[in-house]
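A.B. asks: Make a model of this:
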Amino acid sequence: MNFKFQPWFPVLFFGLFLLLGLAIVDDYGISWDESIQRRHGRVSIDYAAEKLGVDNYTKLEPDWDLEDYQWSNYGMIYQITANLLEQAFGWEQDFYRYYKLRHVMNFLLLWLAMMYFYRTVKLRFPDHEWYPLLGTLALILSPRIFAHGFYNPKDHILLVFYLISVFTLLRFLRHRTWRNLVFHAFATGLALNTRLPALIVPLTTICILGFELLRERKFIGQNLGWLGVYLPLAIAFMVPFFPFLWEDTFTRLIAAFSEMSDFEWDSHVLLFGDNLHALDLPAYYIPAWILITTPIIYLLLMFTGIFATLKNMIGSMRDLRLWRNDDELSDFAQLGLSIGPILVVIILHSTLYNGWRHLHFVYPGLVYLLMIGFDYAQRNWARQQVQRVVFGAALLFTAVQMVRYHPHQNVYFNEAIQGEPLMVRFEMDYWGTGFRDAFLQLADQIPEGEVRSVKCEIWPCKDNFYSLPPEAKAKLRLEGAWHKADYLATNFTYANSRYDRRDLKLHFANPAVEIAPGGHLIIGVYKLKEE
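C.D. replies: This is a model prediction of the structure:
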């Protein structure tokens, strides 16, 4: 880059990102899982309060018992923290405030994760001052990841702590001190406390140290010591934030891993117009979602980065190694931590929910490989300036697209997807976050002092109604009976709704509000009564 890098650029970059996020945090709606995850946290707090003998504590009604609770095997560090904060502020009965609190928390965690990603890229490219900022900007300008960073209470939390634990691993592999190992163990414990798929981080750590133990004889004593301390320390950091593991720790931990591997969700998902059973997904399911929801230039650079990393690995294998230096070790680790979970899901035929949000946590690693690809292209291909212009143009174009879609970047598709209405071919706003935007627009249409009733076709619609600002909520009320309601609100979850809207049948011919980011319909409010 010809433009000289200044030391204060990162401070300005992250300062502006913080201000932007806090300015738009209230634009995002409530996702399907937020109320569920809130209850999970409260059940864990009830259990912890009982075990700690906390007096004058009012338990959740109905009286849930964590011992028999269906979701007891999930780490609850985020949910517990959010519940304690809402209680501290006295917002337990204020839907608008306690959901906004969680969205602010989600964004602040995203902001923190971006700083750690910056440090990760800087660790790999210490002599390329612009690379860490470019990589971090590419990660921020990833539409679906950006949107989920405001309201996803579980997959996004895993992404954050997975990213941080990967940074601590790469730092430890470059600078092998006991201090860095302890930090890595702490980050691993936090990651395991979010979602158990983070198990791949300690597995990768152990495999790398174990391989060195076999390959590099000089590391035997050192690596044995680290292997003996790391995993017990990570579990020790995990348990305090995981109340269910306070008793019978190892038996319950094994049960949690077993339940994760046997999890079933007997439902269907939509991809390319095919209604697929979640228990029998094709091998292309996750790769397809990644390919159609990631900007195309990003994909080309990611594949280049994967090629460069594999090329180095093949070169190393001539010496019976997998890497020859610290840079190649970092790339090898990121390749495994990013591609590995995708391969595991395919090989194990894992059950997945809508889209690829369960595997969002691998995406920062793919962006890391994107920067490996960009660096490889700069070093090996002609016309470096053209490559920079193309990458810069891709970042700018994606930013413009995200502004167009705002606040519905969660339904972004790249330019490869064209043709028939997307809502009859793909999962769109399956979590219903767009209901909030629709309700706000509907409220603007209703004269002051008047009230209209709305029939919700699906549950998240109700949570978005409850979380409305008071002035908008005053103009609307929920109605359970179709024949009494003025409007129907839907996110087209059901097939008949999708096709009836496409063909403009029944009430779908009378829209009051339709949310269509990028021209793709995701939410509609339709008149059930003639005015």
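A.B. asks: For the rest of this, base every contact and every neighbour count on C-alpha atoms.
C.D. replies: Fine.
A.B. asks: ok, the closest residue in space to D155 that isn't next to it in sequence to I77 distance?
C.D. replies: Leaving out its chain neighbours, the residue that sits closest to D155 by CA to CA, 6 or more residues apart in numbering is H358, at 5.9 Å. For H358, the distance to I77 equals 18 Å [CA to CA, to the nearest Å].
A.B. asks: now F161
C.D. replies: 11 Å.
A.B. asks: shared neighbours of the two, which are they?
C.D. replies: L190, T194 (CA atoms under 8 Å, 6 or more residues apart in numbering).
A.B. asks: Let's see this one next, to set against the first:
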Amino acid sequence: MQLRSVLSRRSGFIVWALFLVAGLCSFQNYGISWDEEAQRYAAQISYDYIRGRDNFLLQWDNRDYGVVFELLLLGLEKLLHLRQLSDIYLMRHLVTHLFFLGGAWCFYLLLRRIFQSNFLAVTGLLLLLLHPRIYADSFYNSKDLPFLSMYAICLYVFSRAFDSERLIVFWMIGVATGLLTDIRILGILFFVSVLFFLFGQVCFNIARRKSVRQKLLQLTVYVFSSCLTVYLFWPFLWMHPLDGLLHVWKSMSVFSRWDASVFFNGTFIHASQIPWYYLPVWIGITTPVFYLATGIGGIILVGISLLRKPFACFYDADYRLRLLALITCLGPVLAVIVLHSVVYDAWRQVFFIYPAFVLLSVWALSELILFTRNNRILKSAIVFAVLSPLAFTISSFPLSNVYFNVLAGTRPDEIRHRWEMDYWGLSFRQGLNYILDHGTSSHIIVRYRESPCAATYRIFFGQDRRLELQHVEETEQWIERESGDYFITNYRLFPNDFEQCKGNEIYSFRVANSRVCTIFKLR
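C.D. replies: You can find the predicted model right below:
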């Protein structure tokens, strides 16, 4: 019984440690995503600016991207004296994933503080870690996943700050908020949320004729540490902090530079013309159904509780976190709808709302357990439902980024014909490996359309002299048999079948009953 009790108390750490071991064993298997080379290049430009080598950063089109996490990755690359491209990108994958696990651990601690239940805390941890798309992205997506991870850390420090009221903890939440904003400008939403609660407490104390000195000190410390951190770790802001921040906010709220179309429900739509329901639909079809149902239930229950006690968030820690979770979860989606912001590649740009969504899910589960007589059966059902996506993640490894639930469709290739699948281009690593393993020629020419194929080749296959890649643009070039041995595609922005290659398919990697990457034999 004593061993069982210890295991129960340590179950959160055991689950987290199992994911750590799984990540260490699997990080080498992921391919190269579309933006990884560009992200590393962004860090190099800021690094050259910091070193005083040139001022290209100040004129660069993408200067409005936060680079603090990318500078961390570049610093580790130089500290470890990595030279081989494969070593550099594998290190990036590992560190990005470890940072995600760090955020997940802070989130677990937050759940344990709120609910005082190890079962609910572990359930929330699993809900965060087992979302197939988010888990896969935690290895190679160094833009959206570090932002999600830092948001989870901010939620935890937020809870600690308002509970303890010590100035040093408000300094910590300020630093955390600054780093969050240094990763992506949307961190300002969290900054504004904290200001709202601090100002609310000041007004509440004034109304109750209580002293506001401590609250004003907390507000001052928070604002100062946040602004200082944002400035120190964002080189673009060093010369003109306010003008630079306004430029970044205006640019990222509209982001008109991405002049392309998205594939949505079988139709190509310009990214600036997406329907208002674009994000809700993508979230709905790519989140496990149980996760989705409990999250929506949590939104409804928490919304009702806040309507009943609209001012409780200024004096009750539980209600304060409920409101923050609701703002974090719904605010960015509503902002995209109202501002008509450019959004693409499913909902990855708002992945950061997911920890708050999970927090709301756990609130719903806690209420369900509270009003259920047979908790043992209910808890067993919850564990089964929470663990169910694990089967998909294992069976589709390392392509769980292409997860869809039953709402997206079930017929063969239905999903590919309606929704964008491998928009990151990760499947090319598996495709090129297959060609090398099954090709018998000493010189293999592979034709491709999508640029991640070339990046994957440079980073993981550049030393293999058997492979030669040829980029093609026009449809007629895909099947020029005298010019290549194979044609490989991941169907990015081309969901249709390649009729010119009909009958020449030699292998397809499939996920969710749809082709993700196909190899055609040309000669």
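A.B. asks: picking that back up, and F161 and I77 of structure 1? Which one has more around it.
C.D. replies: In this view F161 of structure 1 and I77 are compared by other CA atoms under 10 Å, and F161 has more residues nearby, 27 against 21.
A.B. asks: Which residue, neighbours along the chain excluded, lies closest to that one?
C.D. replies: A191 (4.8 Å).
A.B. asks: Next: L199 of structure 1.
C.D. replies: L192 (6.4 Å).
A.B. asks: residue boundaries of the helices in the stretch 201-350 of structure 1?
C.D. replies: Ranges of helices within the stretch 201-350 of structure 1 are 220-238, 249-261, 285-293, 296-317, 326-348, based on DSSP state H, counting those that start in this stretch.
A.B. asks: Out of the ones you listed, flag the one nearest I523 of structure 1.
C.D. replies: Nearest of the helices of the stretch 201-350 of structure 1 to I523 of structure 1, taken as CA to CA: helix 285-293 at 19.3 Å.
A.B. asks: So what does R39 of structure 1 match up with in structure 2?
C.D. replies: Using TM-score structural alignment, the equivalent of R39 of structure 1 in structure 2 is Y41.
A.B. asks: which stretch of helix or strand covers that match?
C.D. replies: Here Y41 of structure 2 sits within helix 36-50, counting by DSSP states H and E.
A.B. asks: in structure 1, what residues pair with stretch 417-436 of structure 2?
C.D. replies: Aligned by TM-score structural alignment, stretch 417-436 of structure 2 corresponds to residues 424-443 of structure 1.
A.B. asks: Report the separation between the two terminal residues of the matching stretch.
C.D. replies: With CA to CA, one end of stretch 424-443 of structure 1 sits 28 Å from the other.
A.B. asks: do the same with stretch 84-97 of structure 1
C.D. replies: Using CA to CA, one end of stretch 84-97 of structure 1 lies 14 Å from the other.
A.B. asks: Quick check: buried residues in that stretch?
C.D. replies: L85, E86, W91, F95, Y96, R97 (16 or more other CA atoms under 10 Å).
A.B. asks: What is the nearest of these to V403 of structure 1?
C.D. replies: V403 of structure 1 has its nearest neighbour among the buried residues of stretch 84-97 of structure 1 in Y96, at 24.6 Å by CA to CA.
A.B. asks: The closest one matches what in structure 2?
C.D. replies: Under the alignment (TM-score structural alignment), Y96 of structure 1 maps onto S86 of structure 2.
A.B. asks: which one is that match nearest to, not counting chain neighbours?
C.D. replies: Nearest-residue entry for S86 of structure 2: I459, 5.1 Å, with adjacent residues in sequence omitted and distances by CA to CA, 6+ apart.
A.B. asks: That neighbour pairs with which position in structure 1?
C.D. replies: Counting by TM-score structural alignment, the partner of I459 of structure 2 is S467.
A.B. asks: host element of the spatially most central residue of structure 2?
C.D. replies: Nearest to the geometric centre of structure 2 sits L145, at 3.4 Å (CA atoms, centre = their mean). Using DSSP H and E, L145 of structure 2 sits within helix 144-164.
A.B. asks: residues touching the aligned residue in structure 1 for Y222 of structure 2, list them.
C.D. replies: Applying TM-score structural alignment, one finds that Y222 of structure 2 aligns to Y230 in structure 1. Contact analysis of Y230 of structure 1 by CA under 8 Å, 6+ apart lists L181, V182, A185.
A.B. asks: Also G297 of structure 2?
C.D. replies: By CA under 8 Å, 6+ apart, the contact set of G297 of structure 2 is L360, S361, A364.
A.B. asks: Which residue ranges of the stretch 401-523 of structure 2 form strands?
C.D. replies: Using DSSP state E, counting those that start in this stretch, the strands found in the stretch 401-523 of structure 2 span residues 444-448, 467-471, 486-489, 505-511, 514-521.
A.B. asks: and R160 of structure 2, which of the ones you listed is closest to it?
C.D. replies: Checking the strands of the stretch 401-523 of structure 2 against R160 of structure 2 by CA to CA gives strand 505-511 as the closest, at 41.9 Å.
A.B. asks: Off-centre distance for the closest one?
C.D. replies: 27 Å (CA atoms, centre = their mean, to the nearest Å).
A.B. asks: next structured bit after the helix or strand hosting L3 of structure 2?
C.D. replies: Taking DSSP H and E as the criterion, L3 of structure 2 maps to helix 2-9. Counting by DSSP H and E, the next helix or strand C-terminal to helix 2-9 of structure 2 is helix 11-26.
A.B. asks: helices and strands around that next one, which ones?
C.D. replies: helix 85-115, helix 118-129 (3 or more CA pairs under 8 Å, 6 or more residues apart in numbering; DSSP states H and E).
A.B. asks: That one: how far from the chain's middle?
C.D. replies: The answer for helix 11-26 of structure 2 is 19 Å, by CA atoms, centre = their mean.
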